[in-house]
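> The following comprises the amino acid sequence and a computationally predicted model.
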Amino acid sequence: MGVPAISPVAAATSPATDIAAAAADPSAGSAGFGFYVHVPFCVSRCGYCDFNTYTASELGAGVSRDTYASIVRSEIRSAAAQFTEHSEARPKVETVFFGGGTPTLLSAADLASILAEIDREFGLADGYEATTEANPESVDADYLAELHDGGFTRLSVGMQSTASHVLKVLDREHSPQKALDAVAHAHKAGFEHVSLDLIYGTPGESAADFANSLAAAVDTGVDHVSAYALIVEDGTALARRIRSGRVPQPSDDVAADRYLAAEAALSAAGFSWYEVSNWAKNDTARCRHNLLYWEGGHWWGAGPGAHSHLPGVRWWNHKHPSTYGTALAQGLPVAGHETLTDDDRYLERVLLLTRLASGLPLAELRPDGRAAAERVAAEGLADIEDDRLVLTLRGRLLADAVVRDLTG
């Protein structure tokens, strides 16, 4: 049920030329503009994780948690300079998302200073959304109060499970209670919007384990839940344990059962799905930053390995923090980029909009795609409502296959 990867296409022109042209495009930010800030630090690496993260021993020279906020603020200023030089106005920032890694390994003051830099250089729009991810063991009541006072409006807590043996398989450091405490602290600090992340299908997780995790999530009073099937990525510690036979391979059938359980439990508790893996209590509880991605908006990604998207071009920073810092001292820390073809844009738009409860407008489809949409609907994988294709529950289980049919 994950989003299929799209292979980058090598660009024929230089990153600087294409980024300058994209920043000068009058449509930059017209579909919404956001900032993603990557914080690559982790105390330890979870067994299933293949994200761009580093423990203290892996950082190398020139990078530390103490200096990181200053480095990222420098990239924000470099980003602003692109718009100053090449366009009439910088777009206002509607959403900011701090991901990782564990952003909350930085001090609340450091995170707030990065958010303030974005506001100084670009301006935060009225009613902006600012989210940070947080591991439960990395925050307490005082930290979250300072974070809220620093301008953050939303918290996303990685609970994953309330079963201790499941957390152990995932190599999570926190206890089940820590996640529940983090939510309580966030509400007390004044966060109106709090999300919990769950992972299902972990080897050894029973149906009762997942049901208990769902019930605990609902009982916290959060207004948003994300639930993702465990994906075993090559090169991770979990993949090695599975390959050696110490841990069984996750089951696709079990994952489908868990998804159906999530839909049933969350719907009964007043949540509605708005993207295949995301449920919210109401429209204002939806993650506006992720909707920016899914609906074709633009964003600047700051930090090691972060990706950015402006009209017609996508680029990504150097992955290792040390290399990123060295490159940033000499200009934009771009490791590679791609110019998007019409086919690229078509595939991505169909892929992303199909996963949304608001559906895919049939007008977005090419003629062969419209014929495929009729077949998909006839097979019970989608409904066609007001000239939009909307996945059924069964279709959500087979979303990747539906996208292949529509674009094949």
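Nice, I can see it.

> Only C-alpha atoms from now on, for both contacts and neighbour counts.
Fine.

> all helices of the stretch 151-300 of the chain, in order?
Secondary structure of the stretch 151-300 of the chain by DSSP state H, counting those that start in this stretch: the helices cover 164-169, 176-189, 207-219, 237-243, 252-268, 288-294.

> of all those, which lies closest to Ser156?
Taking CA to CA, helix 176-189 is the member of those nearest to Ser156, at 9.2 Å.

> Pipe the helices of the stretch 151-300 of the chain into a markdown table and attach mean neighbour count and distance to Arg394 per row.
Shown next, in a markdown table, are these (neighbours: other CA atoms under 10 Å; distance: least, CA to CA, whole Å):
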| stretch | mean neighbour count | distance to Arg394 |
| --- | --- | --- |
| helix 164-169 | 18 | 27 |
| helix 176-189 | 20 | 31 |
| helix 207-219 | 18 | 19 |
| helix 237-243 | 17 | 29 |
| helix 252-268 | 17 | 9 |
| helix 288-294 | 19 | 21 |
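
> got those helices as JSON lines, with distance to Asp383 columns?
Supplementary listing: these in JSON lines, determined by distance: least, CA to CA, whole Å:
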{"stretch": "helix 164-169", "distance to Asp383": "36"}
{"stretch": "helix 176-189", "distance to Asp383": "37"}
{"stretch": "helix 207-219", "distance to Asp383": "28"}
{"stretch": "helix 237-243", "distance to Asp383": "37"}
{"stretch": "helix 252-268", "distance to Asp383": "18"}
{"stretch": "helix 288-294", "distance to Asp383": "20"}
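
> and for stretch 4-14, what are the contacting residues?
Outside of stretch 4-14, the residues within contact range by CA atoms under 8 Å, 6 or more residues apart in numbering are His337, Glu338, Thr339, Leu340, Asp400.

> quick one: which of those residues is most hemmed in?
Compared across these, His337 has the highest neighbour count, 25 neighbours, by other CA atoms under 10 Å.

> alright, now check it against this:
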Amino acid sequence: MGTQGFAAGLEHPCEPGKLVDVPSILPDGDPAPASGELPQSALTGLGERPFGFYVHVPFCVTRCGYCDFNTYTSAELGPGASHQDYADTVVEEVRLARRVLGAADLPVETVFFGGGTPTLLPPEDLARILSAIDSEFGLRPGAEVSTEANPESVNPSYLEKLRHGGFNRISFGMQSAREHVLKVLDRTHTPGRAAAAVREARAAGFEHVNLDLIYSTPGESDDDWRASLAAAIEAGPDHVSAYSLIVEEGTRLAARIRRGELPMPDDDVAADRYLIADRMLAEAGFQWYEVSNWAVSDDARCRHNLLYWTGGDWWAAGPGAHSHVGGTRWWNVKHPAAYAQRLAAGTSPAHAREVLGDDDRAAERLMLELRLISGYPLAEVAPAARTFVAGALGRGLLEPEAFRAGLMVLTLEGRLLADALIRDLLV
């Protein structure tokens, strides 16, 4: 099967890159004011769109070989930043957010702690940051509150404290159930630890549990991938995310591939692994709702990521974190020490920003919404791209029934070729 534009690993919601974690290289942009003040265009309609919070915790015990996120081990952190002071620093940014956004009623619908490994901080610190968000903005009743966690970074006591602190969703980085695959990825947990962590989270009262998987790791076979999927399904999560391994320049994995120690992941293999995942997950009662995400019910879908994908507003706290409000996007300084220094001085940690034009916002909407099972309205497609839409329907990339109802919804083949289709439509 041809795989040009294979899409099962795309994109970061805040900066197209990875699902929630912050990329290590900051883009260029316009200067951001020291006060954090936003243009009036960003504040227009504030409160009419869903509002969420992302909190970046940039700490890791070790750096995985494939990782290109803005994270730091203790040896890399240097002076001026510490685990112990981090929660207090983030709370200062939450207070800054309230000042910048003014008195608008902004109940927070979703909160997501990503990293790094947020659960390297004490559960009391994570709960304190969440409490600050609630105090400054108010959590909407039934708000989704999630954190990422490495399976080995939590235990039953930690999970119980986290649940008591207001968290109701957790996402474990399982990646694989095969020891040799985990070794290539430089993951430190044992193959069975993720399943045990799911059971512990359920026992602690977590309503929703996700497992993250990675496929197409060098040395992984189809049988390895099937075993990982089977182990994930058996563990009992209600949500599974599966991403094709992306080799990022500057990582240890890229260096190993360049030296010939490992083969480069193959697009055709990745497509086959995606088909295996979709089939096994569907047989187990999971339904895709975004190209790389499956859930057992509508309630189990990640509402925070849906906020990203459907054009909501979010404030992202932490070094390197990318925020978006009303078409204005900004990103914080990269290093935790510089981040802490800015906030201690009473100034915004924003490094730079950009104000998106109408064409940019329309393009981003297409890129994100077409990846969702809810689809993208045909009426919104630019006239110059209509021939590509007809061609996609004829090639079996779009669902005919949804098309007749005025929506572009990807078929299974369309999901494999989503990136290429989106490029065709962005004429």
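In hand now; what should we look at? Please read all numbers here as calculations on a predicted model, not as lab measurements.

> for the helices of the stretch 151-300 of structure 1, which one sits closest to Tyr143 of structure 1?
Closest to Tyr143 of structure 1 of the helices of the stretch 151-300 of structure 1, according to CA to CA: helix 176-189, at 9.1 Å.

> Give the aligned range of that closest one in structure 2.
The aligned range for helix 176-189 of structure 1 in structure 2 is 191-204, by TM-score structural alignment.

> Go ahead and name everything in contact with the matching stretch.
151-152, 154-156, 159-160, 163, 170, 172-174, 176-179, 182, 209, 211, 231-232, 234-237.

> Measure how far it is from the centre of its chain, please.
Remark: stretch 191-204 of structure 2 is offset 21 Å from the chain centroid, using CA atoms, centre = their mean, to the nearest Å.

> Next: stretch 56-71 of structure 2.
14 Å.

> State the span of structure 1 onto which that stretch is aligned.
Counting by TM-score structural alignment, stretch 56-71 of structure 2 falls onto residues 38-53 of structure 1.

> likewise stretch 294-305 of structure 2?
Mapping stretch 294-305 of structure 2 onto structure 1 (TM-score structural alignment) gives residues 279-290.

> quick one: what's aligned to Ser216 of structure 2 in structure 1?
Checking TM-score structural alignment: Ser216 of structure 2 goes with Gly201.

> Identify the residues contacting the closest residue in space to that match that isn't next to it in sequence.
Excluding the flanking residues, the one nearest Gly201 of structure 1 by CA to CA, 6 or more residues apart in numbering is Ala255, at 5.0 Å. Neighbouring residues of Ala255 of structure 1 by CA under 8 Å, 6+ apart: Tyr200, Gly201, Ala229.

> biggest strand in structure 1 by residues?
Of all segments of type strand in structure 1, defined using DSSP state E, the longest is strand 124-134.

> Pull out the buried residues from that strand.
Going by neighbour count (16 or more other CA atoms under 10 Å), the buried part of strand 124-134 of structure 1 is Leu124, Tyr128, Glu129, Ala130, Thr131, Thr132, Glu133, Ala134.

> Over to stretch 52-69 of structure 2?
In stretch 52-69 of structure 2, counting by 16+ other CA under 10 Å, buried: 52-60, 63-69.

> Just the terminal-to-terminal distance for that stretch.
21 Å (CA to CA, to the nearest Å).

> My understanding was that Thr347 of structure 2 contacts Ala34; is that so?
Yes - if you go by CA atoms under 8 Å, Thr347 of structure 2 and Ala34 touch, sitting 5.3 Å apart.

> Please say which of the two ends up with more neighbours.
Taking neighbours as other CA under 10 Å, Thr347 of structure 2 and Ala34 compare with Thr347 leading, 16 against 13.

> can you tell me which residues contact that one?
Residues in contact with Thr347 of structure 2 (CA under 8 Å, 6+ apart) are Ala34, Ser35, Gly36.

> And the strands in the stretch 201-350 of structure 1, which stretches?
Per DSSP state E, counting those that start in this stretch, the stretch 201-350 of structure 1 carries strands over the ranges 224-229, 272-275, 278-280, 298-302, 307-310, 313-317, 334-339.

> before we move on, the earlier item: so which of the contacts of Ala255 of structure 1 is the most crowded?
The most crowded member of the contacts of Ala255 of structure 1, judged by other CA under 10 Å, is Tyr200 (27 neighbours).

> how close does the residue nearest to that one when sequence neighbours are not counted get to Val254 of structure 1?
Using CA to CA, 6+ apart and skipping the chain neighbours, the partner closest in space to Tyr200 of structure 1 is Ala229 (5.0 Å). Counting by CA to CA, the gap from Ala229 of structure 1 to Val254 of structure 1 is 10 Å.

> Over to Ala22 of structure 1?
On the measure of CA to CA, Ala22 of structure 1 and Val254 of structure 1 end up 44 Å apart.

> Go ahead and confirm Asp209 of structure 1 touches Ser164.
No - with contact defined as CA under 8 Å, Asp209 of structure 1 does not reach Ser164; the gap is 9.6 Å.

> Going through the contacts of stretch 191-204 of structure 2, which ones are buried?
For these, a burial check counting by 16+ other CA under 10 Å picks out 151-152, 154, 156, 159-160, 163, 170, 172-174, 176-179, 182, 209, 211, 231-232, 235, 237.

> quick one: contacts for the residue nearest to Tyr200 of structure 1?
Going by CA under 8 Å, 6+ apart, Ala229 of structure 1 touches Met1, Gly2, Ile199, Tyr200, Gly201, Ala255, Tyr259.

> counterpart of the last one in structure 2?
Yep, that's Tyr259 of structure 1 we're talking about. Using TM-score structural alignment, the equivalent of Tyr259 of structure 1 in structure 2 is Tyr274.
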